[in-house]
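Undergrad: Sequence first, then the predicted structure, then my questions.
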Amino acid sequence: MNDKLIVGKYEFNSRLIVGSGKYKDFQTTKEATLASGSELITVAIRRVNITNPNEENLLDYFKGTNIKLLPNSAGCFTAEEAITTFRLMREATGIDIIKLEVIGDAKKTLYPDVIETIKACEILKKEGFTIMAYTSDDPIIAKRLEDAGADAIMPLAAPIGSGLGIQNPYNIAFIRDAVKVPVLVDAGLGCASDASYAMELGADGILANTAIAQAQNPMAMAEAFRYATIAGRLSYQAGRIPKKPYATASSPIDGLIHF
């Protein structure tokens, strides 16, 4: 099927985005990313070296592949910090597709500060960035972010790294109905079935990091997420049967032979 994920001016064959954090080394990061089939890997530019050629550089491991970097603003707590970080990053690398995240609670939940995120989104959009915005699972905020210029909305499924899976499935569906840009479920997924479930709810894509990086076998989990994302998308497009309170026979009883 010709079913590309389109975010702003960018097109991707895979609807799975992966993260680069929490792996034991860059080589494992590369191997798991390739196993996932993803074409986009998000990188915390305040924590991972992608600009200093004198230090081990994640970019070096992905040379010769079709995988693009998606810089994110993890570690930023104000709109100003995120804006400055992305300006410096684009000047150094030329990359203009970003994952915008501004954290409001750094101690327990790592929930986003949606007010600061909207402020940063408005300014960065005017400066020509393609923006994928991490946010809470609130359809009102999702719409505000779209209005602020976000090219994709990334609602959390559960707190970052928790592995709890989707806690508010109705909210994901509400967000899908509220906005026209792609909805990519981000944060809190724990296993491949969580990805499939998110896609069956109508999500346009998935971002998974901890569930893959911290799995006992990251490469196998990455591959599982790859196929779960595809299966969930196909299931959503196929259209599930309605739920009913009672059984319905698979075969009709009309013309049944009686003994």
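TA: Sure, I can see it.

Undergrad: Could you use CA atoms for every contact and neighbour count after this?
TA: Noted.

Undergrad: neighbouring contacts of the host helix or strand of residue 43?
TA: Counting by DSSP states H and E, the secondary-structure element that holds residue 43 is strand 40-44. With C-alpha atoms under 8 Å, 6 or more residues apart in numbering as the test, strand 40-44 has contacts from 16-21, 33, 67-75, 99.

Undergrad: Which SSE is immediately downstream of it?
TA: Using DSSP H and E, the next helix or strand after strand 40-44 towards the C-terminus is helix 58-61.

Undergrad: another structure for you, compare them:
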Amino acid sequence: MTTHNNTNITEKNKLTHNFQIADQIFQSRLMLGTGRYRNSDEAINSIEASKASIITVAIRRIKTLKDIGKSNLIDLINWKNLWMLPNTAGCETADEAIRIASLGIEINKQVGQSDNRFIKLEVISDSNNLLPDPIGTLKAAEYLVNKNFVVLPYIYPDPILAKQLEDIGCHAIMPLGSPIGSGQGIQNLENIKIILENAKVPIVIDAGISRASEASQAMEMGATAVLLNTAVAKSSNPTMMAEAMKLSVISGRNCYLAGIMKTQSNGYSSSPENGRLKLI
């Protein structure tokens, strides 16, 4: 009777799910946002159910550093076990994003992460469609990289821009699946595939995902991770949806690692022709 070392299998699975940005290693490939929840309890419970390692926070929602410690959501999160990813959501220009990014680093220090220089860079001048500004993003990213920020820029899935941002030193690229909060799923699949094929840094699919199957699809394509918020926060049961997203990211990653069969133009029998029982 063959026995299996379950401990070794478990450890191997852990290694395949870990990933690295800059000098930080993260256990979960699901990143979760903190906006649009109906209340703080739903947000906290969803974060716990998701088992996410990275939690993103919009810095513009915090008016001043003095607001930290006044019963806002940031104070309710246990940052000893989670990595804060401040984002510059709401910034319309490169200069504004740079100022907010600097505030984000100070907030990292306030929650006890003095070595955390991560920033999710968003520059969105289009208030109707919420599409990121490529020129403003590139300008702000170059400045922040030179100031030793770990920059994760949010972009439209443009392979050329993605490569330019990688070349100037961004540590990960975050192409959108579809516009923020739209729930349209993953659009521009061919562009995203090109980005994935050419990238030497982690690629995080961000925005537009509405259901677990879409999160799994992103991972099956070879994405490093998925970041989502509205899909969980605006579901009928955010905690349950967070768990569903956790499982779908794991499933999609396993599918990608296992190797997906090639599509065939015709049907092929799964039963062997040789040795088939012949009826007389």
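TA: Received, thanks. It should be emphasised that the depicted structure is a prediction, and the values quoted were computed from it without experimental measurement.

Undergrad: about what we covered before: which residue numbers in the second structure does the strand holding residue 43 of the first structure align to?
TA: Taking TM-score structural alignment as the measure, the second structure aligns residues 54-58 with strand 40-44 of the first structure.

Undergrad: superposed on the first structure, where does that stretch end up, distance-wise?
TA: In the superposition against the first structure, stretch 54-58 of the second structure averages 0.8 Å from its aligned positions (mean C-alpha distance after the TM-score superposition for the first structure).

Undergrad: which parts of that stretch are buried?
TA: Across stretch 54-58 of the second structure, burial judged by 16 or more other C-alpha atoms under 10 Å covers 54-58.

Undergrad: Can you tell me what residue 60 of the first structure aligns to in the second structure?
TA: Checking TM-score structural alignment: residue 60 of the first structure goes with residue 75.

Undergrad: show me what contacts that match?
TA: Remark: with contacts taken as C-alpha under 8 Å, 6+ apart, residue 75 of the second structure is in contact with 68-69.

Undergrad: got it, and the one 10 residues further on?
TA: Residue 85 of the second structure sits next to 54-57, 118-120 when contact means C-alpha under 8 Å, 6+ apart.

Undergrad: out of those, who's nearest residue 11 of the second structure?
TA: Distances from these to residue 11 of the second structure were compared by C-alpha to C-alpha; the smallest belongs to residue 54, at 21.2 Å.

Undergrad: residue ranges of the helices in the stretch 101-250 of the second structure, please?
TA: In order along the chain, the stretch 101-250 of the second structure carries the following helices (DSSP state H, counting those that start in this stretch): 134-146, 159-167, 189-198, 212-220, 230-233, 238-258.

Undergrad: The first one vs the first structure, average offset?
TA: This points to helix 134-146 of the second structure. Averaged out, helix 134-146 of the second structure is 0.7 Å away (mean C-alpha distance after the TM-score superposition for the first structure).

Undergrad: Just tell me the aligned range of that helix in the first structure.
TA: When helix 134-146 of the second structure is compared against the first structure (TM-score structural alignment), it corresponds to residues 114-126.

Undergrad: How about the aligned partner of residue 199 of the second structure in the first structure, nearest residue that isn't a chain neighbour?
TA: Pairing criterion TM-score structural alignment: the partner of residue 199 of the second structure within the first structure is identified as residue 179. Nearest in space to residue 179 of the first structure, with sequence neighbours left out and distances taken as C-alpha to C-alpha, 6 or more residues apart in numbering, is residue 143 at 5.8 Å.

Undergrad: Show me what the one you found aligns to in the second structure.
TA: Matched by TM-score structural alignment, residue 143 of the first structure corresponds to residue 163 in the second structure.

Undergrad: Any idea which residue is closest to the centre of the first structure?
TA: The central residue of the first structure, meaning the one whose C-alpha is nearest the mean C-alpha position (C-alpha atoms, centre = their mean), is residue 207 at 2.6 Å.

Undergrad: so what's that one up against?
TA: Neighbouring residues of residue 207 of the first structure by C-alpha under 8 Å, 6+ apart: 16-19, 184-187.

Undergrad: Can you tell me what it aligns to in the second structure?
TA: Using TM-score structural alignment, residue 207 of the first structure lines up with residue 227 in the second structure.

Undergrad: any idea how far its match lies from residue 238 of the second structure?
TA: Distance of residue 227 of the second structure to residue 238 of the second structure, given as C-alpha to C-alpha, to the nearest Å: 15 Å.

Undergrad: With residue 119 of the second structure instead?
TA: For residue 119 of the second structure, the distance to residue 238 of the second structure (C-alpha to C-alpha) stands at 25 Å.

Undergrad: Tell me which residue of the first structure lines up with residue 102 of the second structure.
TA: The pairwise alignment with the first structure assigns residue 102 of the second structure to residue 87, based on TM-score structural alignment.

Undergrad: Tell me the residue in the first structure that is farthest from the middle.
TA: Of all residues in the first structure, the one whose C-alpha sits farthest from the chain's mean C-alpha position, using C-alpha atoms, centre = their mean, is residue 259 at 58.5 Å.

Undergrad: ok but residue 48 of the second structure is inside a helix, no?
TA: Yes - residue assignment for residue 48 of the second structure, taken from DSSP: H, G, I helix; E, B strand; the rest coil, places it within a helix.

Undergrad: hang on, the earlier thing: how about the match of helix 134-146 of the second structure, which residues are buried there?
TA: With burial defined by 16+ other C-alpha under 10 Å, the residues of stretch 114-126 of the first structure counted as buried are 114-124.

Undergrad: now these in JSON lines, with distance to residue 81 of the first structure?
TA: JSON lines is the format used below for those (distance: C-alpha to C-alpha, whole Å):
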{"residue": "114", "distance to residue 81 of the first structure": "14"}
{"residue": "115", "distance to residue 81 of the first structure": "14"}
{"residue": "116", "distance to residue 81 of the first structure": "10"}
{"residue": "117", "distance to residue 81 of the first structure": "11"}
{"residue": "118", "distance to residue 81 of the first structure": "13"}
{"residue": "119", "distance to residue 81 of the first structure": "11"}
{"residue": "120", "distance to residue 81 of the first structure": "9"}
{"residue": "121", "distance to residue 81 of the first structure": "12"}
{"residue": "122", "distance to residue 81 of the first structure": "14"}
{"residue": "123", "distance to residue 81 of the first structure": "12"}
{"residue": "124", "distance to residue 81 of the first structure": "12"}
